[in-house]
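In: Below are the sequence and a predicted model for it; my questions follow.
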Amino acid sequence: MTDTVRPPRTEAETPADRPGAEAEPSVDPVRWPDVARVPGGTVRAAIAARLVRRVARRLGLHVELPGGRALVAAAEGAPVLRLNRPGDFFRRVGAGGLIGFGESYQAGDWDSPDLTALLTLLATSPQTLVPERLQWLRRWHAQHPPKTEHGTPENARRNIQRHYDLSNDLFELFLDPTMTYSSAVFPTDADGRPVAGWDGLRDAQHRKIDRLLDLAGVGPGSRVLEIGTGWGELALRAATRGARVVSLTLSEEQLTLARRRVAAAGYADRVDIRLCDYRAADGEYDAVVSVEMVEAVGQPYWPVYFQTLDRVLAPGGRVALQAITMPHDRLVASARTYTWILKYIFPGGLLLSTEAIEQTAAAHTALRVRERHCYGAHYAETLRLWRERFTARLGEVAGLGFDQVFHRMWELYLAYSEAGFRTGYLNVQQVLLTRES
């Protein structure tokens, strides 16, 4: 059977007949071709249906069909997967696996009253979602990242632009006033759990930045290289300590706003923000800092990234990175797999593991990991605050020209990421590297 574009809903097919369909997005087939297209393949769809039922029974997931009938019943209070168009859902999952699962959500084929709870349940043991006896099929079923998204100098700028150049106004809608798009570090309670709220997010972002600058030893007169500017808050924070900062970005939108913020704060003489690939960094610096940028580099380019850190670091200097990490066995298993996140959110990237950081640095540079500080639970709370803010302001997101498929894509991205940190599958750490003495 060939792929088909889903036809318009008929008069008889009303929201009352299909709960949740009232929120069905209108899919632009030009902008979202793989969301508009429903794959064929009845055999694969049948296999996907059996797999979903198996996973739901094992995890205690309630799967609901149109009209409220349960496909798989679970205990009261269990996370709910509500299928608005079961046939389309199973065809997409059968053809595309987790990419199909994500595209099915973008298309409105399924919903959940608590998306994060559902994804957290699924993320508890992702390696077991497919039965072990069938996992060998991944080598034929899994897609590989396209060469056009590999992190070459030519592709890297385009990859960055696809996410960070969406619109500064979009990011302003859900980030705090520091415009910091990385994990915060919150105060903790007596049990060590982060105490997070929107009113405290700005201070929590400053706490994160200050800890990284302390780790790098940034103070008066320090020469600092920042790889990955964001919207300039770290560079500003370093400048207030008396440092001189060169900050590199590939995002024109970030460059424009970061320069404006630096000038408004009166630090244009101390902070130089450049549109520049990390590979082209020059000069010598007492401290090199980079916050959640190494994830965008891509595995083939990890050696040159760490070699760049080593090359520009002055004798006695310190490198401080903040990096999102995943378990090393999962990195090895998924390194060449094209995922929904890569396709729609962060093209060209790959999360590292602690072992990958240590091994790459040791194999290609004189740098060695000296300290590690992990904050995974804090990232879950940071993402929760962003997600709540984003969903509360969907009207303003639409006013910026982003359609409902985009809304659902970003809701899924933020909830998916939050779930990863809530289960511990993902972590975030600040890492200090210095040269061997």
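Out: Yep, it's here. Numbers count the residues shown, from 1 in each chain.
In: drop to CA atoms for contacts and neighbour counts, all remaining ones
Out: OK.
In: which residues in the stretch 51-200 of the chain form helices?
Out: Here the stretch 51-200 of the chain has its helices, by DSSP state H, counting those that start in this stretch, at 86-107, 115-122, 138-141, 153-164, 168-174.
In: Give me the residues contacting the fourth one.
Out: Contacts of helix 153-164 from elsewhere in the structure, counted by Cα atoms under 8 Å, 6 or more residues apart in numbering, are 148-151, 250-254, 277, 297, 345-348.
In: and those residues, which of them are in strands?
Out: Applying DSSP state E to the contacts of helix 153-164, no entry is found in strands.
In: Closest one of those to residue 23?
Out: Closest to residue 23 out of the contacts of helix 153-164 is residue 345 (22.3 Å), distances taken as Cα to Cα.
In: putting a second one here so we can go through both:
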Amino acid sequence: MTATAEPVGTTAVDAARWPDVARVPPSRVRGTVARAISLRAFARLPIRVRTPGGPLPSGGGPGTPVLELHRPDAFYRRLAAGGLIGFGESYMAGDWDAPDLVALLTAFGGGFADLVPRPLRPLRALALPTQPRAERNTRSGARSNIRRHYDLSNELFALFLDETMTYSAALFDGGPAADRADLAAAQHRKIDRLLDRTRVGPGTRLLEIGTGWGALAIRAAQRGARVDSVTLSREQCDLARARVAAAGAADRADVRVADYRELRGSYDAIASVEMVEAVGERYWPVYFTALDRLTAPGGRVGLQAITMDHARMRASRSAYTWMHKYVFPGGLIPSVRAIEEQVRARTALRVADRLRFGGDYAETLRLWRAAFDAGREQAAALGFDGVFHRMWSFYLAYSEAGFRSGLIDVEQIVLERA
């Protein structure tokens, strides 16, 4: 029989599957310190905090987001032991909730710089865990990291993605989207813009690094391009091949499992959508050198990348976060400056076009999360338990809040080779 912790609400924690969620760290002393720091942060943030013993002093008034602390002691002890990892695990365990999770996390994001008292900030680097060596993006490590996310289940991703099965920021035509049909149109708009800017048309030799589930490869093939598309995910590869065949494009688009470091050839255009975030800083030189080597004279590279402020990236680049532990092992969101520095140092490419559209990513994530939450029963039937549901919902809300607060952004960056 599988051991479980006490259920919180309707969520029982499987201690074998989620050991760090089931276990509450034992140190009450450190929990007391974390409580004092948290109370200081609550008082400065535009939120309200409610506990079983009544409301806590906080900086928010009527109408501001609410943090419901169901088990304050467990919350503080997890925070003391794991920082933001503990914050996320505490949500997974059901120690706290929020009627509007995105609004609450956006408020936290807006006050991010002030959450830790100034005298303690130099100690953050010492307290933060560092990335495990096993999660570095060596060839074997990259395959393992990708499998842990993208090979979860094609059926799971289909629950919340639109019909294009595109798992990256959409580009909307102004105003909020109403439903998945709007999202599909916005995904096609994003893909078409990248293909337009990289001049993909009849006869173009296109390389796609990071297949997803085939939407860009299909769109390019329909323009008459000849597409080589590579992924490290076997699940993605199998479904992308089937989708390419169903679209009647199998003679123009080849999808295979391969590492970008293995590729050879010369291409008129390269597309790499939200893949650089999975490369890792240690391997950026190899990645950008590969882009340069694979781009033919006069060719173009279309990158779509999630980005963050350069100083914040440098401060957090060696940290091991909740997102690494549970969602995207081995990743690092680059800054635009870091990308530009790699392009100058490693390539003969130059920036020809840029578009920022972080607000569109927030809208994309809103629609994904609504669809994911609506599909909770279907996810459970696929074997994903209540803790997984809270984890994934937190990930989508956390990401949306990042874009809404401006902590992260997304850009299409087009590079051209002379």
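Out: Looks like it came in fine. Given the structure is predicted, the values throughout are model-derived calculations rather than measurements.
In: returning to that earlier point: JSON lines for the helices of the stretch 51-200 of the first structure, including distance to residue 5 of the first structure and mean neighbour count?
Out: Shown next, in JSON lines, are the helices of the stretch 51-200 of the first structure (distance: least, Cα to Cα, whole Å; neighbours: other Cα atoms under 10 Å):
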{"stretch": "helix 86-107", "distance to residue 5 of the first structure": "11", "mean neighbour count": "24"}
{"stretch": "helix 115-122", "distance to residue 5 of the first structure": "26", "mean neighbour count": "21"}
{"stretch": "helix 138-141", "distance to residue 5 of the first structure": "22", "mean neighbour count": "11"}
{"stretch": "helix 153-164", "distance to residue 5 of the first structure": "25", "mean neighbour count": "17"}
{"stretch": "helix 168-174", "distance to residue 5 of the first structure": "30", "mean neighbour count": "17"}
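In: Tell me which of these lies nearest to residue 65 of the first structure.
Out: That would be helix 86-107 among these, by Cα to Cα, at 7.1 Å.
In: which bit of the second structure covers the closest one?
Out: Counting by TM-score structural alignment, helix 86-107 of the first structure pairs with residues 72-93 of the second structure.
In: Contacts only, for the equivalent of residue 358 of the first structure over in the second structure.
Out: In the second structure, residue 358 of the first structure lines up with residue 340, judged by TM-score structural alignment. If you count contacts by Cα under 8 Å, 6+ apart, residue 340 of the second structure has none.
In: try residue 31 of the first structure
Out: Contacts of residue 31 of the first structure (Cα under 8 Å, 6+ apart): none.
In: and the aligned residue in the second structure for it, how far is that from residue 326 of the second structure?
Out: Taking TM-score structural alignment, the alignment pairs residue 31 of the first structure with residue 17 from the second structure. Going from residue 17 of the second structure to residue 326 of the second structure by Cα to Cα, to the nearest Å gives 12 Å.
In: Could you do residue 166 of the second structure as well?
Out: Applying Cα to Cα to residue 166 of the second structure and residue 326 of the second structure gives a distance of 21 Å.
In: Those two: which is more packed in?
Out: More neighbours surround residue 166 than the other of residue 166 of the second structure and residue 326, with 22 against 17 (other Cα atoms under 10 Å).
In: Show me what that one aligns to in the first structure.
Out: Residue 166 of the second structure maps onto residue 180 in the first structure, by TM-score structural alignment.
In: Isn't its match up against residue 233?
Out: Yes. In this structure residue 180 of the first structure lies within contact range of residue 233 using Cα atoms under 8 Å: 6.7 Å.
In: Identify the residue of the first structure aligned to residue 133 of the second structure.
Out: Residue 133 of the second structure maps onto residue 147 in the first structure, by TM-score structural alignment.
In: which two in the contacts of helix 153-164 of the first structure are spaced the farthest apart?
Out: 148 and 254 (23.1 Å).
In: Looking at those two, which is more packed in?
Out: residue 254 (23 against 14).
In: which residues touch that one?
Out: 164-165, 168, 229-231.
In: Report the contact partners of residue 61 of the first structure.
Out: Contacts of residue 61 of the first structure by Cα under 8 Å, 6+ apart are 55, 72-74, 78-81, 118.
In: which residue in the second structure lines up with it?
Out: So, by TM-score structural alignment, residue 61 of the first structure is matched to residue 47.
In: Run through the residues that contact the nearest residue to its match once chain neighbours are set aside.
Out: In space, residue 47 of the second structure comes closest to residue 60 once its chain neighbours are excluded; the distance is 4.2 Å by Cα to Cα, 6 or more residues apart in numbering. Residue 60 of the second structure is in contact with 43, 45-48, counting by Cα under 8 Å, 6+ apart.
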